[in-house]
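**Q** Mind folding the following:
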Amino acid sequence: MADRHGTGTALLAAALLSATVACAPGGEGGSRTPPPLPAASATPVATTGATTGATTGATTGGGETDVTPARPRTLVTGLAVPWAIAFLPGGDALVTERESARLLRVTPRGEVREIGVIEGVSASGEGGLLGVAVSPHYATDHFVFVYFTSQDDNRIVRYRYDGRLSDRKVIVSGIPKGAIHNGGRLAFGPDGHLYASTGETGERGMAQDRNSLGGKILRMTADGRPAPGNPFGTLVWTYGHRNVQGLAWDDRGHMYATEFGQDTYDEINLIEKGRNYGWPEVEGVGHRPGYTDPLLTWSPAEASPSGLAYARGALWAAALRGERLWRVPVDASGRVGRPTALYTGEYGRLRAVAAAPDGTLWVSTSNRDGRGSPRNGDDRILVVRPSS
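**A** As a prediction, this is how the structure comes out:
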């Protein structure tokens, strides 16, 4: 594996050359031999407390001297691959564990209670209990949603949660499943509709097939029907994705997604209705008609970007292979500025990032997923108070 701390001369040299890969061909951030680096297309900037090695399509002008937040606080220890975090109105969070299929409730004081084990989960490879989302109308409907891998497919199931889970309803089934690239992120957008990311399971062609649910971002109602205004009259919102792992919106309603590349570029994309994001025809910036280029790409050891959140004028992306938290400023038009890498190598693989009602970020580690090196207390949830 490449240098995990990102401070050596070799890594800095690579960062200055280009932004390359994401997750290994067989998985999410495994070791690999990187391909030759292309010519430089942008110069990263060293910021106080961290180094950056990403290539951006546009910048916001810089001027930041120290954006490093305070040290994270450990909220919870002893979890097993906490994959997703979603907040209830009162400030408690629902947390999924990928392999145990447990749905947990975690309080801001660090108290953990098992709500239940989700029925029908088949956890193998990168599959299992993945995303979770809480209805924006939770106060009246008490709906929570989970995305998981079953024996037959990936699916989205809705529950009513009022202290216990009830009224189970499968709202979307038939999402392709595989040993790798199962997507799995769930999030409600500012339009009130539910978005889900799906992977192409290693079968590249399905990402370009608009009749397939694989390699897409889906948009739906709370009943699992295509949301009004969807571009193709189906669940599909955007296509040409390899394996989207993070979804977030800024305070102006721009939608962003993190995506694992294959051998060259990991990405943050600005997600817009009906767009084709290129995979497998284009990876990274291609400048090809009909395909949408990413806002930002990363180099090999720095990324495998997973969870994504927006807070205080920036996107915050968790890196699995990169073992760091990225802060990426965004401007009013949705363009990104120079990223800053935080906590490099200190907590291992980072999986989920969620913005809490109190203004903090909750970040989960993923060191017990078979690709990390578990430390005493792993896996854990960290609390970060973001800087502006």
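
**Q** use CA for all of it now, contacts and neighbours both
**A** Fine.

**Q** show me the biggest strand of this structure in terms of residues.
**A** In the chain, assigned by DSSP state E, the strand with the most residues is strand 165-175.

**Q** OK, contacts around R210?
**A** 236, 239 (Cα atoms under 8 Å, 6 or more residues apart in numbering).

**Q** meant to ask about P226
**A** P226 sits next to 219-220, 233-236 when contact means Cα under 8 Å, 6+ apart.

**Q** please give me the structure for this one as well, since I'd like to look at both together:
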Amino acid sequence: MHRRDFLAAVALGGLGVVAACAPDSSSRTTGTPASDPSAPGTPAPSTGTATTVDPTRITTVASGLNVPWAFAFLRDGSALVTQRDDATVVRVVPGRPVTTVGDVADAAPRGEGGLQGIALAPGDESALYLYYTTDHDNRLIRMEFDGDRLTDPRPLLTGLDFASNHHGGALLFDSTGHLFVAVGDAAEPDVAQDVRLLNGKILRVDRDGRAAAGNPFGNEVWSYGHRNIEGLAFDSANRLWATEFGQNDQDELNLIRRGGNYGWPTVEGESDDPRFVAPQATWSTSEASPAGLAILGDRAYMAALRGRRLWEIPLAGESAGRPVDVLADTFGRLRAVAVAPDGALWLGTSNTDGRGRPVEGDDRILRVPFAAT
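**A** Presented below is the predicted three-dimensional model:
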């Protein structure tokens, strides 16, 4: 059976297990900012009209890809892109054919796993970091990139629990060279509350994969109580934000704090329990299933899988305002999003992942300019 046919069968047969991507019977409206003081307890509308995105000028940068999961931009404006289901890294240059620069030999894509996160070390395009699934764990490795090929894989973090879903996978460097790694709960919710364990956490490590100095628990853990994070981004003040899949009710946009407990599995979505950091915005799982995250200026852009749209969220310091949905049902499932060096957004569709409805050209990378550009 072809891998994509297999994944489609898994998706149809396992909907009750993969609740974040499953049909949601909740009637809860979406886009509810936790900090909105105008009408406490009243959900905000899920749609709006104010957006900086110019949908009339969207162009296709690349097509025919296999579940593009994340981007790492090079100084020349091209991008290295992970393809989840065939575990390859490709180079995408606008106006040129896509080329493969390497693969991960021991990757074993299955379910929601495969080759996921990618990050280049700040100021060093020769050091590429990848997060992926093997036949027995999730792991973080470093590879050398000479400008044309990837070589010399070196494991940094291994033994991270895995299942058919909830891998996490997002990678993001800060300006000081510390790497944040999102690790899912591997479908074992209780691990998320144990700070001795690495699953269900955001980790902070150095370039060799060791616990970074200043971490709150003396190990790799930076924050905990997470279910499944696939998007990380810094705002203009270097605050860390994350998207998070809910289970049956609410997906989240969170402001990540050192040592913060984000509540899973005790709470999902909004909570007034003082033990937990409340989300800054929530959505029903039918309108989000949030994956990639990008932030430019005072706006966050969140790719939605099951929601089949892009969410634009205004940020005001440590608070999120009312989200606006863009491109609803225009390009199908959206997974990857990043701000390119020229200031436009790049979006990656995810219609060939076994849960989408592919059209000719899928999966694609799209260039989305802003209205002012």
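
**Q** so which of the contacts of P226 of structure 1 is the most crowded?
**A** With neighbours taken as other Cα atoms under 10 Å, the top of these is R219, carrying 28 neighbours.

**Q** OK, contacts around that one?
**A** For R219 of structure 1, the contact set (Cα under 8 Å, 6+ apart) comprises 193-196, 226-227, 230, 235-237.

**Q** Could you measure from the aligned partner of Y277 of structure 1 in structure 2 over to S271 of structure 2?
**A** In structure 2, the residue paired with Y277 of structure 1 is Y262, using TM-score structural alignment. Remark: distance between Y262 of structure 2 and S271 of structure 2 (Cα to Cα, to the nearest Å) = 10 Å.

**Q** Quick check: neighbours shared by these two?
**A** Applying Cα under 8 Å, 6+ apart, one finds that Y262 of structure 2 and S271 are jointly contacted by A278.

**Q** and the two? which has more neighbours close in?
**A** Neighbour count, other Cα under 10 Å: between Y262 of structure 2 and S271, Y262 has more, with 28 against 16.

**Q** Which residues are in contact with the more buried one?
**A** Applying Cα under 8 Å, 6+ apart to Y262 of structure 2 gives the contacts 223-226, 276-279.

**Q** same question, A44 of structure 2
**A** The contact partners of A44 of structure 2, by Cα under 8 Å, 6+ apart, come to 29-33, 322.

**Q** In terms of helices and strands, where is it?
**A** Using DSSP states H and E, A44 of structure 2 is not contained in any helix or strand.

**Q** Next: R110 of structure 2.
**A** In the assignment (DSSP H and E), R110 of structure 2 maps to no helix and no strand.

**Q** so how far is V359 of structure 2 from the closest residue to it other than its chain neighbours?
**A** Sequence neighbours aside, S164 is the residue nearest to R110 of structure 2 in space, at 6.3 Å (criterion: Cα to Cα, 6 or more residues apart in numbering). Separation of S164 of structure 2 from V359 of structure 2 (Cα to Cα) stands at 26 Å.

**Q** Pick out whichever of the two has more residues nearby.
**A** S164 (17 against 12).

**Q** can you tell me which residue in structure 1 aligns to that one?
**A** Checking TM-score structural alignment: S164 of structure 2 goes with A179.

**Q** Helix, strand, or coil at A317 of structure 1?
**A** strand (DSSP: H, G, I helix; E, B strand; the rest coil).

**Q** roughly how far apart are it and S364 of structure 1?
**A** 11 Å.

**Q** likewise G286 of structure 1?
**A** Note on G286 of structure 1: its distance to S364 of structure 1, by Cα to Cα, is 33 Å.

**Q** State whether I180 of structure 1 and G29 are indeed in contact, as I suppose.
**A** No: using Cα atoms under 8 Å, I180 of structure 1 is not in contact with G29, being 11.3 Å away.

**Q** Give me the more crowded residue out of those two.
**A** When neighbours are counted by other Cα under 10 Å, I180 of structure 1 and G29 differ, and G29 comes out ahead with 30 against 20.

**Q** Just give the closest residue to R160 of structure 1, not the sequence neighbours.
**A** F143 (4.7 Å).

**Q** show me where the stretch 251-388 of structure 1 has strands.
**A** Taking DSSP state E, counting those that start in this stretch as the test, the strands found in the stretch 251-388 of structure 1 are 255-259, 266-271, 296-298, 305-311, 314-319, 324-329, 340-342, 350-355, 361-365, 381-384.
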